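In: No sequence on hand, only this structure:
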């Protein structure tokens, strides 16, 4: 691939970097703040251990998973994947059996062997209630965990426990995710730590994933974050790994050469191709199709939209590079006007919102004051921009990204007040 190919989309680099840094990646202060909030998890776990001898004896440690800890989160975290790693007793001879459904396994216990150990058996009273026959039942385990949470937490606190993980062997996890509500003895294999290592160390791998996730959110495509990450796991095998250390615009938009098929596809187009083929194979068992349940109508609609976006960027990026912003932000019309004019009335909602927040209850003061600082900052940018005789498109881009962030944070704040 020659230098001209590598420089083809350089005109988009600054714009895409700003999109990622200011609008998509989590600000450092938000990350630090949310890490502090997670201290409460230790207290919750200790409380559960004090209430349940069975949980206390099974509990091994915590494992934090999901987009937030993979550094792939694209919005202010409102939930976290807390994986409680439970170690099944060796004397119960836990084994993992391959099931008839690709990607899923059975967890089998020998309770008779456990009962013969008179010194150990009392530690695991109640474990037999979590079985269906001799197989660990995912539905019963989740219900058991929900019951323990209900014992110690206020009814108004929303806690996501669906992805809690239970260790069978040190090298991987199995999670209580079943193919359907009736398939209660199926568990899904999970290799979160291995996946985290696989996607680490590549300069623009994670920013590229975040950009695609933002397009997904912008158009409300029903594709899970894990499915998008899986596409990139497969592409790590298909393309030269050095490509992931080039510029963000190059990796996101430039044709990448597949070492196996010698085909050139943009990463955005490659993602669209997986959707169009209605097949994102599970990385650890390619016979399991992660999007197999999606209808052909849905996958065609998503694939066509992605293709149209890539086509439009290719047609317009030389003359109108800022047009790419519309695929990530709702209010991008400011950047698309040929005559750049700014009316402070357009952002009157910021001043109105500030006045509304000023009358909120005192016990909401911390979150309210933090949001008001952001609103004041954007208000000042509006005022400063109005005074400029010839504002640049970069000025508009900064304002657009800040105002979009404010809308998101406002929505989150108001949602919290309605809980």
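Out: Received it, and whenever you're ready, just let me know what you need. This one's a predicted model, so the numbers in the text were calculated from it and none came from an experiment. Residues are numbered from 1 along each chain as shown.

In: can we go C-alpha only for contacts and neighbour counts from here?
Out: OK.

In: Skipping adjacent residues, who's closest to the residue positioned nearest the centre of the chain in space?
Out: Centroid-nearest residue in the chain: residue 67, 3.7 Å away (criterion: C-alpha atoms, centre = their mean). Sequence neighbours aside, residue 73 is the residue nearest to residue 67 in space, at 4.9 Å (criterion: C-alpha to C-alpha, 6 or more residues apart in numbering).

In: and that neighbour, what is it in contact with?
Out: 25-26, 67, 210 (C-alpha atoms under 8 Å, 6 or more residues apart in numbering).

In: which SS class is the residue nearest to the centre of the chain?
Out: Of the three states, residue 67 takes coil under DSSP: H, G, I helix; E, B strand; the rest coil.

In: on that earlier part again, assumed the residue nearest to residue 67 was part of a helix.
Out: No - using three-state DSSP, the assignment for residue 73 is coil, not a helix.

In: ok, it to residue 237 distance?
Out: To residue 237, residue 73 is 24 Å away according to C-alpha to C-alpha, to the nearest Å.

In: Use this one as the comparison:
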């Protein structure tokens, strides 16, 4: 009886407080794609960008299906592949788990300092591309404007986008990142995929490093990113995603809570690795209790 009441309460919260409005999602998605088409087109006019650019990846909680609140924040990863001639390799550090250095044998544009990729160099180069593209906007009839851009230490340049048609605004984070094959991963990489997702999926064959420094003083340590693999692990797992969204809503209603969204997502990922965790055909209340 208690679980039945909990199920009803959680389902009502999910319907009334968490589910996003379809109209707003559609409107912002259309404008986001227009923005991406314009900026990627402008970036590609730079020959060095064009030589290393592979694709963009819609990251973040919205595209993970974990967004709570309005669909007004988006993460876009620009995925780069370093030239073969640079012979780029990953170096891990026991003192800094989750971070790596990227070693190169020769210059990669202006991105390296000696034999290591350097975060400040990368962000300076990327900021130059953004400034050039923004200046080109005056020559195009676009449905959006760039209200402002905000630059952090790394890895994102945040665009506040204005919708000229509806007078709304939303934020887009552009994040440069570098792709490496799974053969370069020096840890127990197979645990992320074994028995959980299709081993032939391209996302199981690569990982990303992101120019998010460990601190302001070390500009050669990059953060590892497995967000593609994490998305695959959460896909099709019953009520696991709704359970994460409920946890995020609870966190948001306690404004003094220091818990980051990624920690809550990681909680669920660890639960999925536990053989005793039951999600198939389980109710939302059952999954929520198990995750917490």
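Out: Structure's in. What do you need? Only a predicted model underlies this, so the values are computations on that prediction, with no experimental measurement involved.

In: Quantify their similarity with the TM-score.
Out: Once superposed, chain against chain, the TM-score is 0.75 (TM-score structural alignment, normalised by the length of the second structure); 235 aligned residues with a C-alpha RMSD of 1.9 Å.

In: Pick the one among the contacts of residue 73 of the first structure closest to residue 84 of the first structure.
Out: The shortest gap between residue 84 of the first structure and any of these belongs to residue 67, at 17.0 Å (C-alpha to C-alpha).

In: Residue in the second structure paired with that closest one?
Out: Alignment note (TM-score structural alignment): residue 67 of the first structure maps to residue 61 of the second structure.

In: Could you find the closest non-adjacent residue to the equivalent of residue 152 of the first structure over in the second structure?
Out: With the correspondence set by TM-score structural alignment, residue 152 of the first structure lines up against residue 133 in the second structure. The shortest distance from residue 133 of the second structure to any non-neighbouring residue, by C-alpha to C-alpha, 6+ apart, is to residue 42 (5.6 Å).

In: Check residue 6 of the first structure too.
Out: The shortest distance from residue 6 of the first structure to any non-neighbouring residue, by C-alpha to C-alpha, 6+ apart, is to residue 250 (6.5 Å).

In: The one you found sits in which helix or strand?
Out: According to DSSP states H and E, residue 250 of the first structure maps onto helix 248-253.

In: and the next element down the chain from that helix?
Out: strand 256-257.

In: by contact count, what packs against that next one?
Out: strand 264-265 (3 or more C-alpha pairs under 8 Å, 6 or more residues apart in numbering; DSSP states H and E).

In: Spell out, range by range, the strands that occur in the stretch 151-292 of the second structure.
Out: Counting by DSSP state E, counting those that start in this stretch, one finds strands in the stretch 151-292 of the second structure at the ranges 157-163, 169-181, 206-210, 222-225.

In: got a markdown table for those strands, with mean neighbour count too?
Out: Below are the strands of the stretch 151-292 of the second structure laid out as a markdown table (neighbours: other C-alpha atoms under 10 Å):
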| stretch | mean neighbour count |
| --- | --- |
| strand 157-163 | 20 |
| strand 169-181 | 20 |
| strand 206-210 | 21 |
| strand 222-225 | 21 |
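
In: For the ones you listed, give me JSON lines that also has distance to residue 10 of the second structure.
Out: Shown next, in JSON lines, are the strands of the stretch 151-292 of the second structure (distance: least, C-alpha to C-alpha, whole Å):
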{"stretch": "strand 157-163", "distance to residue 10 of the second structure": "33"}
{"stretch": "strand 169-181", "distance to residue 10 of the second structure": "29"}
{"stretch": "strand 206-210", "distance to residue 10 of the second structure": "35"}
{"stretch": "strand 222-225", "distance to residue 10 of the second structure": "32"}
